[in-house]
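# sequence unavailable; structure follows:
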């Protein structure tokens, strides 16, 4: 199992290419915003190349399946059998695509973690690192679905009970208050569970343990965590404005009028706008994964700050220690898994 990050103070331990992209101290929101940009730009092959490769790898079979379905729909002989076979292929492709996308997300999170702390892993390394997160995330998703169904059933039962004739008008008011009270509860739990994916990808915990770990990392810092998530949301505003600027001329144009050249120009413009919009969305999604990963790194530092009597100094993983943390120190807390400060 891989031990990382390396001790950058040891000769030859730092891979060529650069140092940490975040300062070696507790991070402010400005550090996270700018550090996320630096992290993505420090390893474009990982953060831009990997999504591009995955997009191409998924687009080719998708186009083939669509073409087969279209050709089958136009055929008259044995169409039912072929449609059934294509349906099975689509289901298989859907599961394969879900696996690839989850693995890519895990690779991007681990890649952001390693690059931010000073490593420059290869594309193949982070792709291998992302393998362990897939099945954990699937199990976690099943747990969430079961919990969601249980909560929905309980909510419907409570609302029906409060809104019954026996409960009367007071019951209806109580039911309305209960439903409105679920909104802040939803936001509360969403913020508390924001670190589930980084924990699964980096700490390699079990799905159930990742829930408790995220709750521990956000304990006592709900408002700070919420504010940082809100900042990430505010960063979407210029992205949406840019997308609107791309598509606004197309919405004003009429593709059914004019000569053939005008319609062709409209089609080319629509295609270019769609491609740019897709690329921009992917880049911002990658930035979002990186942003949350840096939030996780800071949460780890804040978790250890009281134990070390102040802002922690990143310490390397020791020889023989398991990925990604070393053995607990005298205080019982694992040393922070980062490189030492660069000179």
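Received the coordinates, thanks. No experiment lies behind these values; they were computed from the predicted model shown.

# only C-alpha atoms for contact and neighbour calcs from this point on.
Fine.

# tell me the centre residue of the chain?
Note on the chain: the residue nearest the mean C-alpha position is residue 289, at 4.4 Å, using C-alpha atoms, centre = their mean.

# looking at this, that residue is in a strand?
No - checked against DSSP: H, G, I helix; E, B strand; the rest coil, residue 289 lies outside a strand; its state is helix.

# next, the contact list for it, please.
Residue 289 sits next to 105, 108, 109, 112 when contact means C-alpha atoms under 8 Å, 6 or more residues apart in numbering.

# can you rerun that using 10 Å?
36, 47, 105, 106, 108, 109, 110, 112, 197, 198, 295 (C-alpha atoms under 10 Å, 6 or more residues apart in numbering).

# I'd like the residues you listed laid out as a markdown table, including secondary structure and distance to residue 264.
A markdown table is the format used below for the contacts of residue 289 (DSSP: H, G, I helix; E, B strand; the rest coil; distance: C-alpha to C-alpha, whole Å):
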| residue | secondary structure | distance to residue 264 |
| --- | --- | --- |
| 36 | helix | 40 |
| 47 | helix | 34 |
| 105 | helix | 37 |
| 106 | helix | 41 |
| 108 | helix | 38 |
| 109 | helix | 41 |
| 110 | helix | 44 |
| 112 | helix | 42 |
| 197 | helix | 44 |
| 198 | helix | 46 |
| 295 | helix | 46 |
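
# ok, second structure coming up, stack it against the first:
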């Protein structure tokens, strides 16, 4: 019979192979009438001859040395008889709760001093059991706080390199002033508007691409750090890079494939409405395009959440792109709303914290650029170097916060789903060197 929390181990027979009677006491063996020709007096019994009915007797007085205590009567919810003080769940002896976790026949009984099961093993930033929402968020923050040198070092390095590239491109190559003037000109021709719009989209796409590349690198490195933090083991930046570098090409492919899938789905959804509008029915085509786009957006969101755990699956399980997407879909199946809610909550928290840092720097940058905040917002011109540098500093600080939270929550959510579905906590306990961690460990969840 497999031991589970809330159930005692099967009881053992009393010493010397004697079986207990119905009252729960063991009769001493009969003494021979004549041993060596002399009559020996019968040793006095430590038990009263008048025993109370079964199930109502209290704990006996302390036993003499070498004498086994009588087993308690069975009670509901227990796997068998077990003497108090024998090291089980309750009783006077060592066990999970000693006197505080009493059971039938124990000193505290069913209703006395119920303390619950012991806490799960916690070798690192999370306990090894199914996690609640708060524990996932706290684990991401604890990783950043405990291993701050490595986490902030990775985030700072990636953010600085990314922002330097963006500032140089925006200041030297991507000059949007001409395109902005054309877009604001009411007399511009359709060809000029198309070229200006294309240039603007190109420059914005380049900036987004650079930021995406930095996010991929930071996610890969922080995934390694968070997975070690679960085991209570630290990792240096060099070790994290050594672990993540072979997986980066596949992570790039996965990160670019998912947005392409979303864009393709939305394009397919809006295409019928666009065709109807081109055919001559503009109002009906616009309505159909809007409805098709909304429906396709819901489908794309559903797929993105199903594949949201593909990145840690690719990094930690060393899977291919398609296999990691399949693994993510398997782990998310049946928990879509929970995964969506936790990811959305983590994104909102990270963006709010980052905005608290970035917005003041943007205001200061606008004030220092010469035209002030209102002048910059109304001019529509290309930002100067002062604005780019000051706002870039704010973006670096914001990225140092968002990178660890986003990557940490995703990795811990992946580990939590594997604990719930595949009992990953057993493997984690063995990897962390936790002794005697097995089937009797509690697997309760304080929240969902």
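It's in. As the structure is a prediction and not an experimental result, all values here were calculated from the model.

# post the TM-score for the overlay when you can.
The TM-score (TM-score structural alignment, normalised by the length of the first structure) is 0.63; 269 aligned residues with a C-alpha RMSD of 4.3 Å.

# for residue 164 of the first structure, give me its contacts.
Here residue 164 of the first structure is in contact with 158, 171, 172 (criterion: C-alpha under 10 Å, 6+ apart).

# what lines up against the first one once you look at the second structure?
Yep, that's residue 158 of the first structure we're talking about. Matched to the second structure by TM-score structural alignment, residue 158 of the first structure sits across from residue 272.

# okay, and the closest residue in space to that match that isn't next to it in sequence sits in which element?
Nearest residue to residue 272 of the second structure, sequence neighbours excluded (C-alpha to C-alpha, 6 or more residues apart in numbering): residue 289, at 6.7 Å. Per DSSP states H and E, residue 289 of the second structure falls inside helix 282-306.

# what sits up against that helix?
258-259, 261-279, 307-308, 310, 325-333, 335-337, 339-341, 343.

# what's the average distance of it to the first structure?
Taken over the aligned residues, the distance from helix 282-306 of the second structure to the first structure averages 3.5 Å (mean C-alpha distance after the TM-score superposition for the first structure).

# report the buried residues of that helix.
Neighbour-count burial for helix 282-306 of the second structure flags 285-290, 292-293, 296-297, 300, 302-306 (criterion: 16 or more other C-alpha atoms under 10 Å).

# just the residues contacting stretch 249-263 of the second structure, thanks.
The contact list for stretch 249-263 of the second structure (C-alpha under 10 Å, 6+ apart) reads 209, 212-213, 215-217, 219-220, 244-245, 248, 264-267, 269, 296-304, 307-308, 310-312, 314-315, 318-322, 324-325.

# look up how far residue 203 of the second structure lies from the residue lying closest to residue 394 of the second structure once chain neighbours are set aside.
The spatially closest residue to residue 394 of the second structure, leaving aside those adjacent along the chain, is residue 358, at 4.7 Å (C-alpha to C-alpha, 6+ apart). Distance from residue 358 of the second structure to residue 203 of the second structure, counting by C-alpha to C-alpha, to the nearest Å: 21 Å.

# repeat that for residue 304 of the second structure.
According to C-alpha to C-alpha, residue 304 of the second structure stands 26 Å off from residue 203 of the second structure.

# what do you get for residue 422 of the second structure?
45 Å.

# more neighbours: which of these two?
Comparing residue 422 of the second structure with residue 203 by other C-alpha atoms under 10 Å, the one with more neighbours is residue 203, at 17 against 13.

# buried set for stretch 260-276 of the second structure?
Buried residues in stretch 260-276 of the second structure (16+ other C-alpha under 10 Å): 262, 265, 266, 267, 269, 270, 271, 272, 273, 274, 275, 276.

# and it against the first structure, how far off on average?
Mean deviation for stretch 260-276 of the second structure: 4.3 Å (mean C-alpha distance after the TM-score superposition for the first structure).

# contacts only, for the residue mapped onto residue 338 of the second structure from the first structure.
By TM-score structural alignment, residue 338 of the second structure lines up with residue 224 in the first structure. With contact taken as C-alpha under 10 Å, 6+ apart, residue 224 of the first structure is in contact with 28, 29, 191, 218, 230.

# residue 81 of the first structure too?
72, 87.

# what helix or strand does it sit in?
Using DSSP H and E, residue 81 of the first structure falls in helix 79-116.

# report the buried residues of that helix.
Buried residues in helix 79-116 of the first structure, counted by 16+ other C-alpha under 10 Å: 82-83, 86, 90, 93, 97, 99-116.

# next: stretch 221-239 of the first structure.
Quick answer for stretch 221-239 of the first structure (16+ other C-alpha under 10 Å): 222, 225, 226, 228, 229, 232.

# the third one reaches residue 194, doesn't it?
What it means is residue 226 of the first structure. Yes - contact status for residue 226 of the first structure versus residue 194: in contact at 9.5 Å, counting by C-alpha atoms under 10 Å.

# between the two, which contacts overlap?
Jointly contacting residue 226 of the first structure and residue 194 under the rule C-alpha under 10 Å, 6+ apart are residue 218.
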